[in-house]
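> Predicted model, plus sequence, below.
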Amino acid sequence: MSAASALVMDANTGQVLFARNAHQPRPIASTTKIMTALVAIECGKLYRLATVSPHAAGVEGSSVYLTAGEKLTLEELIYGALMHSGNDACVAIAEHVAGREEVFVNFMNYKAHRLGARNTNFCNTNGLPHDRHLSSAYDLALITRYALKNPVFSRIVATKTHSIAGAKGKRILSNTNKMLWSYQGADGVKTGTTHAAGKCLVSSATRDGRRLIAVVLHSDDRWGESIRLLNYGIEEYANRVVAGKGEAFAAVTIENGVKRSLPVTVDRDVVVTVPVNQGDKIEQNVLLEREVAAPVVPGQEVGKLEVLVEGERVAAAKLITMEGTAELPYHRLLWRQLYSKL
């Protein structure tokens, strides 16, 4: 593999299936626009018209050829940024949402920090070269995993062709991500190229209900290497349901309750990714209270489930009661105590 950094992640579980220099901070070129679009979608109104400033219209590099004074909706600008990698669209987005690009970049860095992207620092909205504008393969996958949960973002990055308003008629956009045409199940995400960053690609694909995210940075063959990473994740790994929300997982003993025990479930579906040809290397650590005092309400937390794959903690969930129970009346409590001594 030629990529300086590479990674493939299961988008459902967040587990990393392959990594190479995944936490190394590197220039990331236009893959920056994943965060630009995410912040715009979360902070702006898609239908609002943005007026393109002379500054935005004059931004160097890849462009959707905006002209000063023209008006486009925020959604149209996001299409231009994600599909056609418009540097000008990114600055127009930032100025519309936050007034100045510098303020918008602060939003981007705050969001990255909140998502746990520890090796990421944005200095602009489009990925133009800057010594301190860096991220990592892992951080990009982390950000992308979150972004793909947003239906607007997910729809735009999966779009092959689209038209938006133009000063002299419609602009026809064709997605720079060739994977959308060449790889089964491909549904995103973003290309990036500068001299410092090399050829980069964050890609995603969904097959049989599983979505995978691949990242290659500074690659000599970003399409081929991304395909190999996605194939590896699809062919060599599978998802397993360890526990389902609403299904009885265990039981907890109740002290002084009308019911002596209550069924317990997990507060969310617990799904993990495991190698397909090495057997299920799944371990479960169940931390359950030995006895819970009545009264108990449905949904009360009584423990925790931790799941390990090949010794690594990959998932966790709260254990909660599926039912409730009242405390025994005093006379019945006395009777139970007497009966237990007979």
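Structure received.

> all contacts plus neighbour counts: C-alpha atoms, from now on.
Will do.

> Let me see the ranges of the strands in the stretch 201-342 of the chain.
For the stretch 201-342 of the chain, the strands defined by DSSP state E, counting those that start in this stretch occupy 210-219, 237-243, 250-255, 261-266, 270-275, 282-288, 292-293, 301-309, 312-321.

> Packing partners of the fourth one?
In terms of contacts (3 or more Cα pairs under 8 Å, 6 or more residues apart in numbering; DSSP states H and E), strand 261-266 is packed against strand 250-255, strand 312-321.

> try it against this one:
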Amino acid sequence: MDHHDEKFAPETVDEQIELHLQQLPIASHTSLDTRMLKDLQQIAEQDVQRIAQVRARLARYAVENGEKRKPIDLREYQAETAPPLHSGSQPRTRKAPGARRRLVTVLTGLVAVLLLVSMLTVFARIKPQQEQTHPKIQQQTSTVVAKPVLHGSNAFLLDADKGTVLVDVNGHTRVSAAHFAKYMVAITALENADPNQMITIDQASLDAVPKGLSTAQLVAGDQIPLQFLLYGLLLPSGNDAAGVIARAVGGNSQNFVAMMNEEAHQLQLNDTHFSSPYAISSADNYTSAADLASMMRYGLQLEIFSEDITGTIWTLQASAYNHAYVWGNANPPLGSEPGVESGHDKEIGYHAIFTPQSNGHLLIGVELNAPSPEALNADVSTILHSVKP
């Protein structure tokens, strides 16, 4: 841009910006361009102050060297060399001496440098806004990852506080997500509904549960708050509770499954996809040990989720709204380590999700496809001992 252009002068930048803002609709004031213009307006004002300080310093320097002249007004210089900014103004005709011309050249260069720095400052302010990470995305950082020899086929250990991967044995190999769908059902429900919401157990949802799956023995017509219904989902792996929650929160199972997959996407669970809220097997219902650890890392930050999965038995007293229920944990944690669950499934073998503490840090470990309970316990011990204190 030519420095003689009137829009380049700091004195008129704020006028040009203000004019542009007045022409914009109110809704567009939040756009990236408008934010940039507002930043430019603020920086342009600062630049005018800086230039005034430079002119004053140069003027003092000239006085100290015997050249008693007034500080140069950039607007006067512009009037000598460029068309008038307003139709009523008249161009000046007097000529500046050589020294004054040199001083003006220096000042003009300073203006250009200051405006360039201002633009870079604006982009520096805007770029972090563009690179913001979604609040649900929890980055994992890897250092030296241990790969111990295990009986199970898949294992993963994550430092939940640092996001550091400590152990990875086929951690991103996809396995059936059927048994673990309940955890994403709970997370999705808590993220999209009020935990105190009263949910009516409808007969249609109970009838829709595939035959042979575990249930919480819900009774049609009962009204139960969502936060209590989650105990029926997580402790006994109640597929009837999963169906009722899906209908109440998503409108129907199909919509709710889409919400589950969107939640997985936001959490960057790239090895995970759900096809149903129920614990059923299908080709497009999968996850991985690494994704399970990340899922637990996020879920444990939700107070109700954390309380519901760490219990062993929970009782809902009978009331005018509901029958009495006693829900026990069908997959209690390992006896040797605190955790979420351990158990056996025909598709993922003997498995465990364990959450020990190490040096004040919460660790989240996953072991899948161990051939026996004894092998599972041995693997968990090996995984934890492979981590350097």
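Thanks, I have the structure now. Since we're looking at a predicted model, the values are computed, not measured.

> Once they're superposed, what TM-score comes out?
Here the superposed chains carry a TM-score of 0.62, computed using TM-score structural alignment, normalised by the length of the first structure; 235 aligned residues with a Cα RMSD of 2.4 Å.

> Need the winner for burial among the helices and strands packed on strand 261-266 of the first structure.
strand 312-321 (a mean of 20; mean count of other Cα atoms under 10 Å).

> other SSEs contacting that strand?
On the basis of 3+ Cα pairs under 8 Å, 6+ apart, strand 312-321 of the first structure makes packing contacts with strand 261-266, strand 270-275, strand 301-309.

> Return the distance of N121 of the first structure relative to A197 of the first structure.
The gap separating N121 of the first structure from A197 of the first structure is 15 Å, by Cα to Cα, to the nearest Å.

> N177 of the first structure too?
N177 of the first structure sits at a distance of 17 Å from A197 of the first structure (criterion: Cα to Cα).

> Over to L229 of the first structure?
Distance check for L229 of the first structure against A197 of the first structure: by Cα to Cα, it reads 20 Å.

> do the same with R336 of the first structure
Looking at R336 of the first structure against A197 of the first structure, where the rule is Cα to Cα, the gap reads 73 Å.

> Please identify which of these two sits among more neighbours.
Neighbours were counted for R336 of the first structure and for A197 using other Cα atoms under 10 Å; A197 has more, 21 against 13.

> residues contacting the more buried one?
Remark: with contacts taken as Cα atoms under 8 Å, 6 or more residues apart in numbering, A197 of the first structure is in contact with R26, P27, I28, A29, L217, H218.

> Alignment lookup: the fourth one to the second structure.
With TM-score structural alignment as the criterion, the equivalent of A29 of the first structure in the second structure is A178.

> what sits against the nearest residue to its match once chain neighbours are set aside?
Leaving aside its chain neighbours, A178 of the second structure sits nearest to A279 (4.1 Å; criterion: Cα to Cα, 6 or more residues apart in numbering). Applying Cα under 8 Å, 6+ apart, we find A279 of the second structure in contact with A177, A178, H179, F180, A181, K182, L213, N239.

> Out of the residues you listed, which end up buried?
A177, A178, H179, F180, A181, K182, N239 (16 or more other Cα atoms under 10 Å).

> Let's see which of these end up in helices.
A181, K182, N239 (DSSP state H).

> Counterpart of the last one over in the first structure?
Just to be clear, that refers to N239 of the second structure. For N239 of the second structure, the aligned position in the first structure is N87, judged by TM-score structural alignment.

> does its match really touch L66, like I thought?
No - here N87 of the first structure lies out of contact with L66, judged by Cα atoms under 8 Å, at a distance of 9.9 Å.

> give me the element T193 of the first structure is part of.
When secondary structure is defined by DSSP states H and E, T193 of the first structure falls within strand 186-194.

> Also M259 of the second structure?
Element membership of M259 of the second structure, judged by DSSP H and E, is helix 253-266.

> Identify all contacting residues around the very next helix or strand once past that helix.
Next in sequence after helix 253-266 of the second structure, counting helices and strands by DSSP H and E, comes strand 286-287. Judged by Cα under 8 Å, 6+ apart, the contacts made with strand 286-287 of the second structure from elsewhere in the structure are R174, V175, S176, A177, A178, D271, T272, H273, F274.

> what's the nearest residue to the fourth one if we skip its chain neighbours?
I take that to be A177 of the second structure. Using Cα to Cα, 6+ apart, the nearest residue to A177 of the second structure is Y286, at 4.3 Å.
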